[in-house]
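[1] heads up, no residue letters with this:
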């Protein structure tokens, strides 16, 4: 196998983008190219489980807060911090720019980011959201709120790296995968069973290019 990267790869992906892979492979261009392709494959495979986690968290939190405040646009009554209220306002503005003249509560819920929903599990909302309501969004969890929030936050960071096409090969990906399943189990165990029927992460982890960039996050 040639030790050089295909010429078109430099035009399509650029040397600076390929550099982290070259560094991980100690300058071996053939190994770096294999690792780059595998990073795309494993990122693609994680999409399904992260999709389930983000949508599951969003709906669980939304349902509990709708119940607490008695209105679908509960953010109008909840004591949101300025930063989080700003995210709601931005979601409405973004929807209008997309041509949604009168965004519904469901429109806003779908527009809000994974990070927004995780932020509602922070200590600043202990008194008004977690204790009276949000702990019930996780019927199969009995631990501390802070640990739950931290675990979700690591998944936000993984999700953002994947969606911004960044390297994830250096992470402890089997641990990330196990964490997603654990968090899904806190929300709804039956989703875990359903997801296992088509989740490709274990398969692709099993064919990682040998010896390439095997670090941890």
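    Perfect, I can see it now. Remember, it's a predicted structure, so these values are computed and weren't measured experimentally.

[2] make it CA atoms for all contacts and neighbour counts henceforth
    Fine.

[3] so which helix or strand takes in residue 106?
    helix 105-111 (DSSP states H and E).

[4] same deal with residue 180?
    Going by DSSP H and E, residue 180 is part of helix 173-187.

[5] residue 67 too?
    Element membership of residue 67 [criterion: DSSP H and E] is helix 29-69.

[6] now swap in residue 166 and tell me
    Per DSSP H and E: residue 166 is located in neither a helix nor a strand.

[7] same deal with residue 23?
    Taking DSSP H and E as the criterion, residue 23 maps to helix 15-24.

[8] so which residues make contact with that helix?
    28, 29, 31, 32, 33, 35, 36, 167, 212, 213 (Cα atoms under 8 Å, 6 or more residues apart in numbering).

[9] sorry, back to before: on contacts alone, who are the packing partners of the helix holding residue 67?
    Contact here means 3 or more Cα pairs under 8 Å, 6 or more residues apart in numbering; DSSP states H and E; on that basis helix 29-69 packs against helix 15-24, helix 114-119, helix 145-163, helix 173-187, helix 189-196, helix 201-205.

[10] tally of neighbours for residue 200?
    Number of residues near residue 200 (other Cα atoms under 10 Å) recorded here: 18.

[11] here's the one I want to compare it with:
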């Protein structure tokens, strides 16, 4: 664990819970299952935290390239038809 996540100092169980949550999210997305009922911002935070445990530059890259916060912020406008969808 220390080699894979050199910046992690917490409990192994906490790390496992975060990784399991992201694994389940990945599987749902890969199988085109709905993810809209999840708290996606928690998933995003965990993803950034896990990146930080590996390398600070990785966490910065994840945060700077992820569109998820903007998509989640615009979700209500999209659902109500005030913002067009993009595919």
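    Structure's in. What do you need? Bear in mind the structure is a predicted one, so any value in this text is a computation, not a measurement.

[12] re earlier: what's the closest of the contacts of helix 15-24 of the first structure to residue 204 of the first structure?
    residue 35 (12.2 Å; Cα to Cα).

[13] so that closest one sits against residue 207, correct?
    No: taking contacts as Cα atoms under 8 Å, residue 35 of the first structure lies outside contact range of residue 207: 11.0 Å.

[14] these two: which has the busier surroundings?
    Using other Cα under 10 Å, the more surrounded residue of residue 35 of the first structure and residue 207 is residue 35, with 25 against 9.

[15] so what corresponds to that one in the second structure?
    Aligned by TM-score structural alignment, residue 35 of the first structure pairs with nothing in the second structure.

[16] check the gap between residue 35 of the first structure and residue 18 of the first structure for me.
    According to Cα to Cα, to the nearest Å, residue 35 of the first structure stands 10 Å off from residue 18 of the first structure.

[17] give me every residue that touches the counterpart of residue 62 of the second structure in the first structure.
    Residue correspondence to the first structure (TM-score structural alignment): residue 62 of the second structure is matched to residue 195. Counting by Cα under 8 Å, 6+ apart, residue 195 of the first structure makes contact with 48, 49.

[18] for residue 49 of the first structure, see how far away residue 195 of the first structure is.
    7 Å.

[19] for the residue most central in space within the second structure, which non-adjacent residue is closest in space?
    Centroid-nearest residue in the second structure, with Cα atoms, centre = their mean: residue 44, separated by 2.7 Å. Nearest non-adjacent residue to residue 44 of the second structure, counting by Cα to Cα, 6 or more residues apart in numbering: residue 68, 7.4 Å away.

[20] ok, now how distant is that neighbour from residue 6 of the second structure?
    Distance, residue 68 of the second structure to residue 6 of the second structure, by Cα to Cα: 26 Å.

[21] cool, and residue 20 of the second structure?
    Counting by Cα to Cα - residue 20 of the second structure and residue 6 of the second structure are separated by 19 Å.

[22] how many residues are close by residue 28 of the second structure?
    Using other Cα under 10 Å, residue 28 of the second structure has 13 neighbouring residues.

[23] my guess is the residue nearest to residue 44 of the second structure meets residue 45, correct?
    No: with contact defined as Cα under 8 Å, residue 68 of the second structure does not reach residue 45; the gap is 10.5 Å.

[24] run a quick neighbour tally on residue 204 of the first structure.
    Residues within reach of residue 204 of the first structure, counting by other Cα under 10 Å, total 18.

[25] now do the same for it: its match in the second structure.
    Under the alignment (TM-score structural alignment), residue 204 of the first structure maps onto residue 71 of the second structure.

[26] and the helix holding residue 23 of the first structure, which stretch of the second structure?
    Alignment of helix 15-24 of the first structure against the second structure: no match, by TM-score structural alignment.

[27] tell me which residues of that helix come out buried.
    Residues of helix 15-24 of the first structure classed as buried by neighbour count (16 or more other Cα atoms under 10 Å): 18, 20, 21, 22, 24.

[28] which one of those is nearest residue 119 of the first structure?
    Of these, the one sitting nearest to residue 119 of the first structure (Cα to Cα) turns out to be residue 20, at 30.6 Å.
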